[in-house]
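>>> Okay, here's the prediction I keep looking at, along with the sequence it came from:
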Amino acid sequence: MPLITQLIAVLVFTCLSFAARGEKLRIVTEPWAPYVYEDNGKSLGLDYETTAIVFNRLGIEVEWQFLPWKRCLSMLESGQADGALDIFHSDERDATLLYPSEPLSEVQFVMFYANARPHPFRTLDELRGLTIGTSPGYLYSKDFSDSTLFTREPAPTHEANFGKLVRGRIDLLITDRRVGQHLLDELGIRDKITENPTIISQQSQFLAVRRNAGMDLLVQRFGAELKRFKREPAYAELSARYGAEPAASVKAEKTAATSEKTVEQHESSAQ
């Protein structure tokens, strides 16, 4: 049997095996608007809707669960989940997770401060003595995580972090640019908070699955179909709806912060 025929057969078997057992692919993720979130019981977001379309084209049914990120990772590690949406790639996870060749989206991490207590900066060296709000279960870069210049203080949710920032319980918080901008409108605090323009880091977000039988072929097909979908007008319309920026402009906005890079990875990244 030719190799390509064998590969197709294994993929079909993998897809059919879920249906035959009456099972769905179990995917976990944390609400991370505008990439993935729920609104009045409806699942939405650029990466969620993109992933749902790709899986539908592959004939794979998915069971989604929206949970705090640390819980997502725990379920992934224990085998209670088959994959995670919007997870960052990390070398240490290669032994247990498979990543498609095509990312779902690109995120840029920046910091936000309260207008009543402004802390504009260009490098992490300027944050000496300050308290930075972080998210539990997220993996940050070594420079950020190991720095003794400032204190890192986690909050249970992104909304809670912004609440602490408004009340002066933290000096700044770090999160993705579009997530932060979305929350400024969602929480009605745009007049109270400012985004610091320095881009701390940029990272790709993926759908990753556990290394189980047949999953390597599923990941290959997912990546190929995702790449195909991204070339279609439907994806351009979806991206525009969620304010996605062209890749070229994303690269052009990188700043001199490269010497003090921070990688917020939904420990991940993932989120």
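Perfect, I can see it now.
>>> Every contact and neighbour count from this point should use C-alpha atoms.
Will do.
>>> Contacts only, for the residue lying closest to L238 once chain neighbours are set aside.
Residue nearest to L238 in three dimensions, not counting chain neighbours: L46, with 6.6 Å by CA to CA, 6 or more residues apart in numbering. Residues near L46 by CA atoms under 8 Å, 6 or more residues apart in numbering: P34, Y35, V36, L238, S239, Y242.
>>> got it, and I132?
F150, T151, R152, E153, I170, D171, L172, L173, I174.
>>> coming back round to it: want to try JSON lines for the contacts of L46, with distance to A213 and neighbour count as columns?
As requested, the contacts of L46 are arranged in JSON lines below (distance: CA to CA, whole Å; neighbours: other CA atoms under 10 Å):
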{"residue": "P34", "distance to A213": "33", "neighbour count": "22"}
{"residue": "Y35", "distance to A213": "29", "neighbour count": "25"}
{"residue": "V36", "distance to A213": "28", "neighbour count": "21"}
{"residue": "L238", "distance to A213": "33", "neighbour count": "17"}
{"residue": "S239", "distance to A213": "33", "neighbour count": "19"}
{"residue": "Y242", "distance to A213": "35", "neighbour count": "16"}
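>>> thinking P100 is in contact with Q205, fair?
No: proximity of P100 to Q205 does not meet the contact threshold set by CA atoms under 8 Å, at 10.4 Å.
>>> So for the two, which sits in the more crowded spot?
The residue with more neighbours, out of P100 and Q205, is Q205; 25 against 20, by other CA atoms under 10 Å.
>>> Can I get the contacts of I132 in JSON lines including secondary structure, distance to S249 and neighbour count?
JSON lines is the format used below for the contacts of I132 (DSSP: H, G, I helix; E, B strand; the rest coil; distance: CA to CA, whole Å; neighbours: other CA atoms under 10 Å):
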{"residue": "F150", "secondary structure": "coil", "distance to S249": "31", "neighbour count": "18"}
{"residue": "T151", "secondary structure": "strand", "distance to S249": "32", "neighbour count": "19"}
{"residue": "R152", "secondary structure": "strand", "distance to S249": "31", "neighbour count": "20"}
{"residue": "E153", "secondary structure": "strand", "distance to S249": "32", "neighbour count": "15"}
{"residue": "I170", "secondary structure": "coil", "distance to S249": "31", "neighbour count": "24"}
{"residue": "D171", "secondary structure": "coil", "distance to S249": "29", "neighbour count": "23"}
{"residue": "L172", "secondary structure": "strand", "distance to S249": "26", "neighbour count": "31"}
{"residue": "L173", "secondary structure": "strand", "distance to S249": "24", "neighbour count": "25"}
{"residue": "I174", "secondary structure": "strand", "distance to S249": "21", "neighbour count": "24"}
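>>> ok, structure two:
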Amino acid sequence: MLNLCRFSRAIGLIILSLLHCAPVAAAKLKLDWPCQRTVISRSATTMPPYSFFNAQQELTGYRIEFMQQIFGRLGCKLEILTDSPWKRSLMLLESGDIDVLMNASKSAEREVYALFSNAYEQERVALYVKAGQQQLHSTIRSLQDIAARGLNVGVIRGNYYGEQFATIQKQRDLSKHVIEAIDKPALYFLLLKDRVQLYLDYYPNGVLALRDENLDKKIVLHPMPPLVIGQVHFMFSRQSVSPAFVRRFDQELLRMQQDGSVLKLQQKYQLLP
């Protein structure tokens, strides 16, 4: 007669043996200096002149070339994933699935999971309205004025628009007037269909994007001057990148600023206001 206890133990030993022998996925190697693996980033593909596909269907643009140049100078291979929304990209960076994002604002919330390079550009936001409605909303002189008048304002989900706007978003009676879009085309739709009366976007890239989408006659800048909300940085995942690598990155970033490489890229893509 079969001894069930002995049989069960035998089966258990076989299962444990199989588990022990099964291949285990290797943990992602933490990026250190010098580069010992490919750097993984992410970019949109529909934001000319920052990132877009050219006639040869090659991903290019100011931010693409910037990343290619600086990581090339560091001796690193670079892989750029495409078209996950910005908020999703932040989640991927937080988990360490991607290593770096460009054009990121520094905030206390992000510093929990990210390391930041030195700043390389000022960040500004501006208001945009339908053409012909500039004077209709000309009394708006601040972001607080928008909320006080009960106007709906569009934003892209996950984007940072400065401390003043972040405060507005936290106030329940005002936050209901903030309408989130997943990307720029959705933002344009909200405005042109009168779901929002204004929207916030960065400057000057918001203007350049409208020009490239042939919408610059339908959507225009609001008279309120663009607001400086801080500086932008490269943002690195604490999960997948070492602080030593970021320090070495900053050295190369400074060299690119000093030798005119950044200015040449800005001129090539007509980014200077």
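Ah, there it is. In this text, all values refer to a predicted model and were calculated from it rather than measured experimentally.
>>> In helices only, show me the contacts of L46 of the first structure.
Residues of the contacts of L46 of the first structure located in helices (DSSP state H): L238, S239.
>>> can you give me the strands in the first structure?
Secondary structure of the first structure (DSSP state E): strands located at 25-29, 37-39, 42-44, 62-66, 83-87, 97-98, 105-114, 131-134, 151-154, 172-176, 193-195, 201-210.
>>> which bit of the second structure covers the fifth one?
Using TM-score structural alignment, the residues of the second structure aligned to strand 83-87 of the first structure are 100-104.
>>> Now do the closest residue to M75 of the first structure other than its chain neighbours: how many residues are near it, please.
Excluding its sequence neighbours, the residue lying closest to M75 of the first structure (CA to CA, 6+ apart) is A81, at 5.4 Å. Close neighbours of A81 of the first structure, defined as other CA under 10 Å, add up to 21.
>>> Pull the contacting residues for A81 of the first structure.
Counting by CA under 8 Å, 6+ apart, A81 of the first structure makes contact with R26, I27, V28, C72, M75.
>>> Quickly note the distance from the counterpart of Q68 of the second structure in the first structure to G45 of the first structure.
The alignment partner of Q68 of the second structure in the first structure, by TM-score structural alignment, is A52. Look at A52 of the first structure and G45 of the first structure: by CA to CA, to the nearest Å, they are 10 Å apart.
>>> Show me which of these two is the more surrounded one.
Using other CA under 10 Å, the more surrounded residue of A52 of the first structure and G45 is G45, with 21 against 16.
>>> how far away is the more buried one from I8 of the first structure?
Separation of G45 of the first structure from I8 of the first structure (CA to CA): 31 Å.
>>> try R169 of the first structure
R169 of the first structure is 56 Å from I8 of the first structure, where distance means CA to CA.
>>> returning to what we had before: from the contacts of L46 of the first structure, pick the one nearest A252 of the first structure.
S239 (18.8 Å; CA to CA).
>>> That closest one matches what in the second structure?
Looks like S239 of the first structure aligns to Q266 there (TM-score structural alignment).
>>> what sits against that match?
Residues in contact with Q266 of the second structure (CA under 8 Å, 6+ apart) are Y62, L272.
>>> Try it again at 10 Å.
P49, Y62, R63, F66, G260, L272 (CA atoms under 10 Å, 6 or more residues apart in numbering).
>>> And P34 of the first structure, by the same measure?
If a contact means CA under 10 Å, 6+ apart, then P34 of the first structure has 44-48, 178-183, 241-244 as its contacts.
>>> The second structure: which residue goes with that one?
Aligned counterpart of P34 of the first structure in the second structure: P49 (TM-score structural alignment).
>>> Not counting sequence-adjacent ones, nearest residue to the most centrally placed residue in the second structure?
In the second structure, the centroid-proximal residue (CA atoms, centre = their mean) is W86; its distance is 4.9 Å. Take W86 of the second structure and drop its neighbours on the chain: the residue closest to it by CA to CA, 6+ apart is G158, 6.2 Å away.
>>> In the first structure, point out the residues matching the helix ranked longest in the second structure.
Longest helix of the second structure, by residue count under DSSP H: helix 4-21. Using TM-score structural alignment, helix 4-21 of the second structure lines up with nothing in the first structure.
>>> Ok, stretch 180-195 of the second structure next?
Going by TM-score structural alignment: stretch 180-195 of the second structure matches residues 154-169.
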